Structure formats: C-alpha cells, structure tokens
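**Student:** The sequence and its predicted three-dimensional model are supplied below.
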Amino acid sequence: MAASSGSYPTMSLCPVCLRRVPARREVDGADGYVVKTCPEHGEFRTRFWHGPPAMVGWNRPKVPGNPPPILTESRLGCPHDCGLCPEHGQHTCTALFEITARCNLSCPVCFASAGNTPPPDPEVPALSERFARIFEATGPVNVQLSGGEPTVRNDLPEVVAACRKAGFSFVQLNTNGLALAADPGLAGRLADAGLVSVFLQFDGNDDACRVLRGGPLYETKLAAIEACVGANIGVVLVPTVAPGVNDGQLGDIVRLARSMAPGVRGVHFQPVSSFGRYPWAAGPAARVTLPDLMRGLEDQTDGMIRAEHFHPPGCEHSLCSFSQPYFLEGDGGLRPAPTSGQSCCSPPPPIAADEGARRSRNFVARQWAAPTDAPKKDGPMDDFDRFLADAATARRFTVSAMAFQDAWTLDLERTRGCCIHVATTDNRLIPFCLYNLTATDGRTLYRGHDGCV
C-alpha cells in the first residue's frame, strides 16, 4: 500500500514574532507536520505526529457549536480575541483557575514560569467572585485549581470551599505534592473543604525528577499519594514526558500507578512543549508525540496496554489527545473497558460539540474522583447486576495523554476545538495552549497581559 500524503490548510502563528500566518497540516506517510511561512522569518516545518497509528484516520468528527456564552467579540481574528469569541467551536469542559503565581519549586519545564517575581495572591473574596462569574457563564463544568503551586497558600481549604460554594462539584488540585507529603493532615483538610481529585506532577524516578524538577522527589511523590488516598481523594499521576529523559519510564509509571489503584485513578501523560521556562529550538528537534506514547506504552508494558486500545477524544480536537479506560484485573493486570469512542481503525459518527463536552466532563468527574464500589449482591447476577458491577469506578483505571501545542506546532483549527480554558482575572476564558504560548524570545500571547496572571 502506498504511503499516504496530503495537505490541509489551516492558520498558525510565527514562532518568532507571533504574527498570524497561513499554514498547512502536511501528511507524509504516518507522520504529520505543521508547515508555515512568515514573510519576515521564513518557513517553519515541525513534526507533531509520528505514527503509527497514522494521522490519517485518527479522527473523532465533531459538529462545532458556539460556546455559551460568547464573552468577547471577534475583531482581530483568532487567536487575538479570546474570551471565548464567536469563532470558538467547543464548550468548556474544564475551567482552570490560577490561584497563585508563587511556587516552592523552580522547575526547568514550568509552563507558567512560576516564582519569577510573582504578584500577590488574589484574596478569597476576589476568587469567590471569579468562581461565581465563571459558573454563571459555563454552568457546572469541572474546575482545576492551579498556579504556580496552589499549596503554598495557607488558605487553600477556604479557596476550595469557595469554589464548591459557587456551584462547582468537581474541584481538582494541580500540584507538585510537596506540601501534601510534608503535612499529611493537609489532604484531610482539603477533602473536608470539598476537594475531589489531585492532579499530581509525577515524572518517574529521581533521575527524571532532577532533570525536570531540579532535585530527587520520588519518595516525596509517594508520600503525597499516600496522604491523598488516605483522605479519600482521587489521584491522577501526571508525567511530563521529555525525550531522552523519561520516555523510557512509561511502563514503570503505569505499573506503579496500577499497584496503587484504585486510590490512584490513572495516568495522564503530557509530552513536554516548548513554552514557559522551557523554550528550545523545537522546529527541527525531536519531540515525544502521541503515537510515540502509544507505542512506548505497548512496548514497555509487554503488550498489556496496546496502541490499538486508544481512541481519539470526543471533546477536544482529535489530534490533541488519546485515552482508554481499563478494568483492574488479577494481580497487577489491566483489561480494556468498553468505550463510546473507537479506535483509529473504526471511526465513530460525528458528535455535537456540546454533547462531547458533557460526556467528557461526566467521565472525568466520575473516573478521577475517589473510587466507588458496586452494590453488593448475594446470589446469581443478571445482566443489570453485571452492568452495575462494571460501572463501579473502583474497578476502573484510565490511561490518557494530551499533547499541548506551542508556537511551533500551533494549529488554529485545533485551538478552536479546545475545551480546557484558563479563567482570567477579568473573567474571560482562554484556551490553555494560547494562554501559555511563548515566542522564541519568551514573549507571551496572553500570560502576563491585562487580565492574565
């Protein structure tokens, strides 16, 4: 069979000057490239997909829908009117609030460049107002409290409680875990305030931590997990995967997480992107792509996890992520659970944007929270009993990944399908990748500008 090829028009930004420029998504066999030309800085060609699976066929079609509400007008054109503007095609699934710019680490790969002369933390009343305004705009979406490092705030339980009071039922903490390990009682106080889940930075062994975080943190991370599980908070391990650093530890991380299930709910891999404190000449440089992760997981788990298990997302753009829920099986085993999404070999029918966002919100809220057991039943089980047993989240474990776009790989078609939105201090909602986008000289598109932390 001949290798596939093709070119699909889109728009992007120059990674040097952030000028909006025409671009194309170029297919070369199983690989995908973003190719763009700036009249001042020339052509850039960056591989963002390194199959198999091939980029062609990896698709979950979406029917775009304007997000409610439209908070900004479209005047300058995408991506300069974010808020969300009428050009956006997806509803909010997760609203991310940065509640501090301070941090107790200085990670070389920090997308927020946290700790560099940070502004004062917003006070709880101001945050309460922001939570209420965003809830009024989006309804009960999932919330992630981020930073900086949120646990440097002594009033973090009050912040969590204010978020819950605004109406948000799924509140997750994005954290490096240092404070949770140092003060085991903190997890209990956060659970009492209404925290549901912890998105725990977890990059592998101490060697990986030294490169990505500046020091050996493996045992600290384990202590943070223990504290959260003991407080009945669901834990998701979140490795930042960098080539030549920890891309050979994918299987080890999954096996560790599986050994700590069901308290650990799964692993969410994030290939490192060229923004924040970690810009590099990413055009010609090697990247860890989503297919690299799929194949790496298959190779490093001896086929327990297989690339063919994974399916494109039903919420964000198909090229942004993959996922698969598993059943916990035996002593350390995983068995694929049925999903509404399908693999690249069997594309499902198109899904409306609002329905995809709703399903994604519900799945995350159910799967990443603390585990629940199925109702116990004595005697024979009928089909409904078996359905309830399968639905018990205590039996489930999820492996997923999301590839963030940077100034080299930015594709505005993908961006308009984003469902993870940063809530700004002036109550706008900006797609995550655009909020954190960094030019080669460190200039930002949104972060640090008016209304943005």
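**Tutor:** Sure, I can see it.

**Student:** alpha carbons only for contacts and neighbour counts from here, please
**Tutor:** Will do.

**Student:** neighbouring contacts of stretch 247-262?
**Tutor:** Under the criterion CA atoms under 8 Å, 6 or more residues apart in numbering, residues 204, 237, 241, 264-267, 288, 293, 296-297, 300-301, 328, 332-333, 371, 394-397 lie in contact with stretch 247-262.

**Student:** Just the buried residues of that stretch, please?
**Tutor:** Going by neighbour count (16 or more other CA atoms under 10 Å), the buried part of stretch 247-262 is 247-251, 253-258, 260-262.

**Student:** Now tabulate these in JSON lines and tack on secondary structure and distance to residue 349.
**Tutor:** Shown next, in JSON lines, are these (DSSP: H, G, I helix; E, B strand; the rest coil; distance: CA to CA, whole Å):
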{"residue": "247", "secondary structure": "coil", "distance to residue 349": "33"}
{"residue": "248", "secondary structure": "coil", "distance to residue 349": "35"}
{"residue": "249", "secondary structure": "coil", "distance to residue 349": "35"}
{"residue": "250", "secondary structure": "helix", "distance to residue 349": "32"}
{"residue": "251", "secondary structure": "helix", "distance to residue 349": "32"}
{"residue": "253", "secondary structure": "helix", "distance to residue 349": "34"}
{"residue": "254", "secondary structure": "helix", "distance to residue 349": "31"}
{"residue": "255", "secondary structure": "helix", "distance to residue 349": "34"}
{"residue": "256", "secondary structure": "helix", "distance to residue 349": "36"}
{"residue": "257", "secondary structure": "helix", "distance to residue 349": "33"}
{"residue": "258", "secondary structure": "helix", "distance to residue 349": "32"}
{"residue": "260", "secondary structure": "coil", "distance to residue 349": "36"}
{"residue": "261", "secondary structure": "coil", "distance to residue 349": "33"}
{"residue": "262", "secondary structure": "coil", "distance to residue 349": "32"}
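
**Student:** here comes the other one, which I'd like you to weigh against the first:
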Amino acid sequence: KLLMEDPDKAIKYTIQLREAGVNTIYMSFDGTNRKTNPKNHWEMPYTLEVFRRAGMTSVVLVPTVIRTVNDNDLGNIVKFAAENSDIVRAINFQPVSLTGMMKRNMRAKFRITIPEIIKNIEDQTDGEITRDSWYPIGTSVVFSRLVEALTGKEQFEMANHPSCGAGTYIFVDWESGKPHFIPLSRFIDLEGLLEFFKEKTDELREGANKYWVGMKILYNIRKFIDKEKGPKDFDVFKMLYSIIVNHNYEALGEWHYRTLFLGTMHFMDLYNYDIQRVMRCDIHYVTPDGRVIPFCTYNVLNDLYRDKVLKEYQIPLDEWVKKFGENSLGDSVKYKRSVSNLEKGEIYKSTYANF
C-alpha cells in the first residue's frame, strides 16, 4: 500500500529498516505468472525495485509449492532469482503443509515432497541442477565442527533431521543473455571433501597441531576441485585459503553475493507429523512467558500452543483503537490492487519480460 501510494516514502522506510539492522528479507513468491502466484505477482517487481534503490541487497524468495498448482514453475523461479541476483540471495522452497480436514484424494492431489521438488527443478533447468547436487541441511555441521576445531570457538550447528530440508549452492553463468547454472557438485567432490574435513577435525580433537593440519588441508584441498568445470570468475580455493589461513571471513561475504542458495524445508502437518524431526528442530518461537517452542510444534499443534499464546497476549479491539487510532485498521490500511495500473508500469513489464 505504501509503495503504490508514495514510492519515495517506501524507499525511505526501507532504508530505515536497513539502518536499524534488518539485513535479509523473506518474501513469499509462489511463481512467475498470474496463475501460479496470485498473491503478489503484480506487486513483486515494484517491491524489488524499492529494495534496489534502498540498498536492501539480501532477499530470500519463499515459494509455497503445491502439486498441480505451481510445481511446474519451479525452474522459472530459479531463473527469476538469477535475473535478480543483484539483490536475491536465496530461494527457500517450502512444500505445502496441509491443514484442516481433507479427503485422501485431495491430499494426494496437492501433497508434494522434497525429493519431488528436487526432481522437478532438475527437469525444469534442463538437467543443470541435478538431483545429486542437493545435500541434507545437516551436512553443514561438518564445516561448523572443522572451524570450531581450528579456532577453538564454538560454532552454530544446523543439525536438523535429514527429512526436514536440503540445500545446494549454484553459480549463475550467463551465455547469450540466458542464465545457466553450475552447482557446487559439478566441480567439487563434495562427498570426498566432507570426509576429508571430518578426518582433519578428528585429528585436531586428538591434539594435532592446528598449523600443520591447516597446511595439510590447503595442500590437499585442490584435489577435490575441478577448476575447468567451475565458474571462470571465482576462485573457490582462494576463498578457502583466506578463511583457513587468514581467518578472513569477509571471503564468505563474497561467496554469499556470488552464489545463489537453493533450499527446501518441509514444515510438517498433522498428516505427516514426526516426533523425531521435532526433536532436532532448529527454528523456534520464543513466547512472552519464556518458552522456546519448535516451529512445527507451535504451528501444527496450534490448540496447545499458537492459538493459546495468541489469545493470552492479544489486544482487545477497543484498546487497539485507543492506542493506535481509528486509521490503524479497516479500510484505512487496506491495500486495493489495480491490476491494470500495475501491468502498465515499465518495471512490471521488464521484470517479467522473459517469463
């Protein structure tokens, strides 16, 4: 609403958010056309333009993937992210969570799994992002433990259950105005590298000299990298050298802005609830009473958690009006979409020109 009514004010507001410490924006984006993304198809081009002008350069696109609705548009979503890679850093595909009472045939119609999403992306990117490019999110723990062993500082670990999510990094290579995708697994022997890192971590934990282990890592790491198959303008070895030898983590910033992260995380519902997954959750809600509740516990068992918490801490309508005024709700804050005006804009036309 603010964007459509006063773009300059929207830009100023976004700058204020950035200065206040907001460095990443998660945005719903279910597809590249009107049918697959009726939610914000028309507004997305203008929103991205505001982010550009405000210096908000870390946007994550979050498609909710539904079989028979938008599962045929996943490759285009990746291409859309590539075309906007000056500000889009990642895509987090989320298989739909099915809530409420649904007949079995309806659940089968709409249900989609992580392996199916990965297979669709492979098919819709002409086999460039292969299914074996993806690894469980917990794979990152290997890197966390190596850094911890080298630096002596405790590191954050994403030790999710393997069924909760998967991810990959890709480089975008432009040829004749079209994006092509180079996943890490095309030019790095990731499984060999992970095993090598685990061995070195064990050596460090057993008391090996950090300097010599670091030198061994640098000496051997090239064996796992096939430069000929990788991006021509980015040196992965150089980045790893800066991190391991110089402890220069600014190199990770360059990595972050040079690659596109593709992730997928399947939030559960009552039809596929798994206690083992909940026990290893790494996304939590903190409630005002100090409890820390796993995401899929809070939202799926909502009678026990979410609805109960919201009811306990909600503000009555009359109190809200007294505090924020009559213009803080109702028609005063509603956004009324004008499809014809939005589609006339050059920003809209150029954003979707290739889709």
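**Tutor:** Good, I have the coordinates. It should be emphasised that the depicted structure is a prediction, and the values quoted were computed from it without experimental measurement.

**Student:** rewinding a little: looking at the buried residues of stretch 247-262 of the first structure, which is nearest residue 217 of the first structure?
**Tutor:** residue 253 (14.3 Å; CA to CA).

**Student:** So what does that closest one match up with in the second structure?
**Tutor:** Alignment note (TM-score structural alignment): residue 253 of the first structure maps to residue 77 of the second structure.

**Student:** Let me know the distance separating its match from residue 16 of the second structure.
**Tutor:** Distance, residue 77 of the second structure to residue 16 of the second structure, using CA to CA, to the nearest Å: 29 Å.

**Student:** Over to residue 8 of the second structure?
**Tutor:** The gap separating residue 8 of the second structure from residue 16 of the second structure is 12 Å, by CA to CA.

**Student:** check which helix or strand covers residue 218 of the second structure.
**Tutor:** Here residue 218 of the second structure, judged by DSSP states H and E, is contained in helix 210-221.

**Student:** Show residues contacting that helix.
**Tutor:** The contact list for helix 210-221 of the second structure, computed with CA under 8 Å, 6+ apart, reads 150, 193, 197, 200, 203, 204, 237, 241, 244, 245.

**Student:** now swap in stretch 40-55 of the second structure and tell me
**Tutor:** Stretch 40-55 of the second structure is contacted by residues 3, 7, 10-12, 14-15, 18, 28-29, 31-34, 57, 87, 339, 342-343, 347-348, 351 when judged by CA under 8 Å, 6+ apart.

**Student:** Now do the strands in the stretch 151-300 of the first structure.
**Tutor:** In the stretch 151-300 of the first structure, the strands defined using DSSP state E, counting those that start in this stretch lie at 171-175, 197-201, 234-238, 240-241, 264-271.

**Student:** Against the second structure, what's the mean shift for the longest one, could you check?
**Tutor:** In this overlay with the second structure, the average offset of strand 264-271 of the first structure from its partner residues is 0.7 Å by mean CA distance after the TM-score superposition for the first structure.

**Student:** State the span of the second structure onto which that strand is aligned.
**Tutor:** By TM-score structural alignment, strand 264-271 of the first structure lines up with residues 88-95 in the second structure.

**Student:** same question, the fourth one
**Tutor:** Mapping strand 240-241 of the first structure onto the second structure (TM-score structural alignment) gives residues 64-65.

**Student:** Longest helix in the second structure, by number of residues?
**Tutor:** Ordering each helix of the second structure by length in residues (DSSP state H) puts helix 190-205 first.

**Student:** Now do the buried residues in that helix.
**Tutor:** 190, 193, 194, 196, 197, 198, 200, 201, 204.
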